[in-house]
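Chemist: structure for the following, please:
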Amino acid sequence: MPSGKSIKVATRSSPLSIAQTNETITQLKKTLPEHTFEIVALESEGDRRKTEDLSKLERGVFAKTVELALLDGRADIAVHSAKDVPAEILEELQIAGYLRRQDPRDVLVHSGSETLRELPKGFRLGTSSQRRACQILRIRPDLQVVPIRGNVDSRISFVDTKEVDGVVLAASGILRLGLEKHISSFISTRDCVPDVGQGAILVQCSSHDESIYGLLNQALDAKTEIEVTSERAFLSFVSASCKSPVAAHSVLDGGSLNMIAMAGLPDGSEYYFVEHSSKPNSPDKAGEELALKLAKSGAAHLLGKLIV
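Modeler: The predicted model follows:
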């Protein structure tokens, strides 16, 4: 890439996406100080389909429009929330890497400070995530889960309205927007296994441009890359026919890649949880092993036909 070239960065137009893109640009400038960056903000298909049930939208609905800007040359790189990018991406595109992961946990936002186990019976929690609903209702079947959609600010504004008493959000989004004062309590990753890639920012580029790939990858975080690669391998190994809530989360701790995964039903009536440890030198294989372990735990009927 020529020195001094302006790099066009495609992303969603939501406040969180813009904040993540600015964070990415700040990081990239450390190793690419001779370049300037221009944000190309786009409204995604998922943003346009605001009234539809989130659980009915396919994974990738928030990423497609941004990827298209890479394909047609409107942008040089793309910045996504890693959890928005499907396991299988187009051959013309590649993942250059990830920024250092922000806190991957989910959080409760409500007017008090009670934890999930301390909330009063019948408390109405807003979330459109079947993954969150499954794990919340497994622990607290006496709570009510109410579907809501919107960006981080709008979902926070639902608190103490006629619709809900509180909401469940990703900690990373709240922290990146500087809204941490709204957090009532954190939910541990064992109580609510995060979505694949949650808390990580994914940087994407053309698979035909190895020069920009090399520049981007050296600026990004190797630890997060190993963790999220293993999670995405888990997701890839679970068949596309899987419509049940599933999740996986990895933590690289020294020489060990420690992974957890879950599968269940949205009402929490069925729930499977497994742990797996592996060496970090083959995160793709580790993710596949995790998926098979989850299937063998009794969750096979929820996972669709595993790709073997």
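
Chemist: from here on, just use CA atoms for contacts and neighbour counts.
Modeler: Noted.

Chemist: strands along the stretch 101-250 of the chain, start to end?
Modeler: Along the stretch 101-250 of the chain, the segments classed as strands by DSSP state E, counting those that start in this stretch run 106-110, 124-126, 144-146, 166-170, 185-187, 201-206, 246-253.

Chemist: packing partners for the fifth one?
Modeler: If contacts are counted by 3 or more CA pairs under 8 Å, 6 or more residues apart in numbering; DSSP states H and E, strand 185-187 sits against strand 106-110.

Chemist: one more: the last one?
Modeler: Helices and strands in packing contact with strand 246-253 are listed as helix 222-237, strand 256-264; criterion 3+ CA pairs under 8 Å, 6+ apart.

Chemist: in TSV: these, plus mean neighbour count and distance to residue 106.
Modeler: Formatted as TSV, the entries for the helices and strands packed on strand 246-253 read as follows, by neighbours: other CA atoms under 10 Å; distance: least, CA to CA, whole Å:
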stretch	mean neighbour count	distance to residue 106
helix 222-237	24	17
strand 256-264	22	15
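
Chemist: got a markdown table for the ones you listed, with distance to residue 278 too?
Modeler: Formatted as a markdown table, these follow (distance: least, CA to CA, whole Å):
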| stretch | distance to residue 278 |
| --- | --- |
| helix 222-237 | 10 |
| strand 256-264 | 5 |
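
Chemist: to compare against the first, here's the next sequence to fold:
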Amino acid sequence: MQTDVVRIGTRGSALALAQAAETRARLMAAHDLPEEAFEIVVIRTSGDRIQDRPLSEAGGKGLFTKEIEQALLDGRIDLAAHSSKDMPTVLPDGLEISAFLEREDVRDVFIGRSVKRIEDLPHGAKLGTSSLRRQALVLRLRPDLEVGMFRGNVQTRLRKLEDGVAEGTLLAMAGLKRLKMEHVASSVMDPEAFPPALGQGAICLETRIGDERVTSLINAIDHGPTGAALTCERAFLAVLDGSCRTPIAGQAIIEGDRIRFSGMVLTPDGSEAHEISGEGQASEAHQIGSEAGARVRDKAGTRFFESWD
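Modeler: Okay, the predicted model is just below:
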């Protein structure tokens, strides 16, 4: 039986803490361990500190992970629980993603002050979001809207909405469900018309390479189908460099031993979009994602990405 306390590193937002608590609960159940066998260690990241500008201008995805990863490398924590959509495609030397928890709802939701749907917003209304993907998809649907920066955790964004900073915003359904706040959603976006972020809804667990003690613990809660889907999505992202300055969306769906992938790249103003799809055996997830990335890059042309990188 495990006796040493396992330290789980996480950001300090309510959602991040809920994800770490879910990780702990799954480990407790899988190994019949008490809560005291685990410690949740809160680490403040650059992404949490920077609130005055879009993350795409401040350095991108790694801003939510690098301090946590340094703690992992230094041995201050034993594993890190991350939102998969925050993870860069290239990890620091010595670290690996060892497990994915079963994926939650991948869809985005719209939350409006006075209307239920994006389509019902008045002409020229302001919608707040910190996501370039959501900005591009909104402007693709409603080019008349004014999209402004909306940073902060879920509670902060809802408070800004109440204060009239914007007439609407978008959040991930997965996060609301983990916070038991899905009731605040005004409407749920159709993922075919409004595809999610790659990795959205999935918690990933990062560990030190070669740490057999921790890896053997989390192997028991690894969800294979989610892992295959995320392998495909992250391979797609890796081919496109995953720049936070290029809106990229998509989703891989596992059906038995098959995988279906659909992806999209857009200009930030939503005026141009290129879609791609692929399918095959789930065991070929990485190849399917990589090939889809290469095909959409060829389809859009390198100048499309250079314009925003």
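
Chemist: just to revisit the earlier point, among the strands of the stretch 101-250 of structure 1, which is nearest residue 288 of structure 1?
Modeler: Distance to residue 288 of structure 1, taken as CA to CA, is lowest for strand 246-253 among those, at 11.2 Å.

Chemist: what's the matching range in structure 2 for the closest one?
Modeler: Mapping strand 246-253 of structure 1 onto structure 2 (TM-score structural alignment) gives residues 248-255.

Chemist: and whatever residue of structure 2 lines up with residue 219 of structure 1, how far from residue 203 of structure 2?
Modeler: Using TM-score structural alignment as the criterion, the counterpart of residue 219 of structure 1 in structure 2 is residue 221. Computed as CA to CA, to the nearest Å, the residue 221 of structure 2 to residue 203 of structure 2 distance reads 11 Å.

Chemist: ditto for residue 236 of structure 2
Modeler: Going from residue 236 of structure 2 to residue 203 of structure 2 by CA to CA gives 18 Å.

Chemist: re earlier: which one of the helices and strands packed on strand 246-253 of structure 1 lies closest to residue 61 of structure 1?
Modeler: In terms of CA to CA, the element of those nearest to residue 61 of structure 1 is helix 222-237, at 16.2 Å.

Chemist: so what touches that closest one?
Modeler: When contacts are taken as CA atoms under 8 Å, 6 or more residues apart in numbering, the neighbours of helix 222-237 of structure 1 outside the stretch itself are 87-88, 97-101, 196-197, 200, 248-252, 257, 280, 283-291, 306-308.

Chemist: go with 7 Å
Modeler: For helix 222-237 of structure 1, the external contacting residues (CA atoms under 7 Å, 6 or more residues apart in numbering) are 87-88, 97-98, 100-101, 196-197, 248-252, 280, 283-284, 286-288, 290-291, 306-307.

Chemist: between the helices and strands packed on strand 246-253 of structure 1, which one is nearest to residue 52 of structure 1?
Modeler: Each of these has some distance to residue 52 of structure 1 by CA to CA; the shortest is strand 256-264, at 22.4 Å.

Chemist: quick one: the closest one to structure 2 mean distance?
Modeler: Relative to the matching residues in structure 2, strand 256-264 of structure 1 has an average distance of 1.1 Å after the fit, by mean CA distance after the TM-score superposition for structure 1.

Chemist: and the angle from that strand to strand 246-253?
Modeler: Interaxial angle of strand 256-264 of structure 1 relative to strand 246-253 (axes from the mean of the first three to the mean of the last three CA atoms, to 10 degrees): 170 degrees.

Chemist: who are the packing partners of strand 256-264 of structure 1?
Modeler: With contacts defined as 3 or more CA pairs under 7 Å, 6 or more residues apart in numbering; DSSP states H and E, strand 256-264 of structure 1 has these neighbours: strand 246-253, strand 271-278.

Chemist: the last one against structure 2, how far on average?
Modeler: Following the fit onto structure 2, the mean deviation recorded for strand 271-278 of structure 1 is 1.5 Å by mean CA distance after the TM-score superposition for structure 1.

Chemist: where in structure 2 does that strand align, residue-wise?
Modeler: Counting by TM-score structural alignment, strand 271-278 of structure 1 lines up with residues 273-280 of structure 2.

Chemist: residue in structure 1 matching residue 119 of structure 2?
Modeler: In structure 1, residue 119 of structure 2 lines up with residue 117, judged by TM-score structural alignment.

Chemist: how about residue 135 of structure 2?
Modeler: Aligned counterpart of residue 135 of structure 2 in structure 1: residue 133 (TM-score structural alignment).

Chemist: correct me if wrong: that match contacts residue 263.
Modeler: No: the pair formed by residue 133 of structure 1 and residue 263 falls short of the contact definition of CA atoms under 7 Å, at 11.8 Å.

Chemist: if we can go back for a sec, list the buried residues of the match of strand 246-253 of structure 1.
Modeler: Using 16 or more other CA atoms under 10 Å as the test for burial, stretch 248-255 of structure 2 gives 248-254.

Chemist: now distance to residue 145 of structure 2 too, for those, in JSON lines please.
Modeler: Formatted as JSON lines, the entries for the buried residues of stretch 248-255 of structure 2 read as follows, by distance: CA to CA, whole Å:
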{"residue": "248", "distance to residue 145 of structure 2": "20"}
{"residue": "249", "distance to residue 145 of structure 2": "20"}
{"residue": "250", "distance to residue 145 of structure 2": "23"}
{"residue": "251", "distance to residue 145 of structure 2": "26"}
{"residue": "252", "distance to residue 145 of structure 2": "30"}
{"residue": "253", "distance to residue 145 of structure 2": "32"}
{"residue": "254", "distance to residue 145 of structure 2": "35"}
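
Chemist: of these, closest to residue 168 of structure 2?
Modeler: Distance from residue 168 of structure 2 was checked for each of the buried residues of stretch 248-255 of structure 2 by CA to CA. The minimum falls on residue 249, at 20.8 Å.

Chemist: any idea how far residue 93 of structure 2 is from the closest one?
Modeler: The gap separating residue 249 of structure 2 from residue 93 of structure 2 is 27 Å, by CA to CA.

Chemist: tell me which residue is most central in structure 2.
Modeler: When structure 2 is reduced to its mean C-alpha position, the nearest residue by CA atoms, centre = their mean turns out to be residue 85, at 2.2 Å.

Chemist: trace that residue over to structure 1, please.
Modeler: Per TM-score structural alignment, residue 85 of structure 2 is aligned with residue 83.

Chemist: who are the neighbours in contact with that match?
Modeler: Contacts for residue 83 of structure 1 were tallied using CA under 7 Å, 6+ apart; they are 195-198.

Chemist: double-check that the residue nearest to the centre of structure 2 belongs to a strand.
Modeler: No: the secondary structure assignment for residue 85 of structure 2 gives helix rather than a strand, going by DSSP: H, G, I helix; E, B strand; the rest coil.
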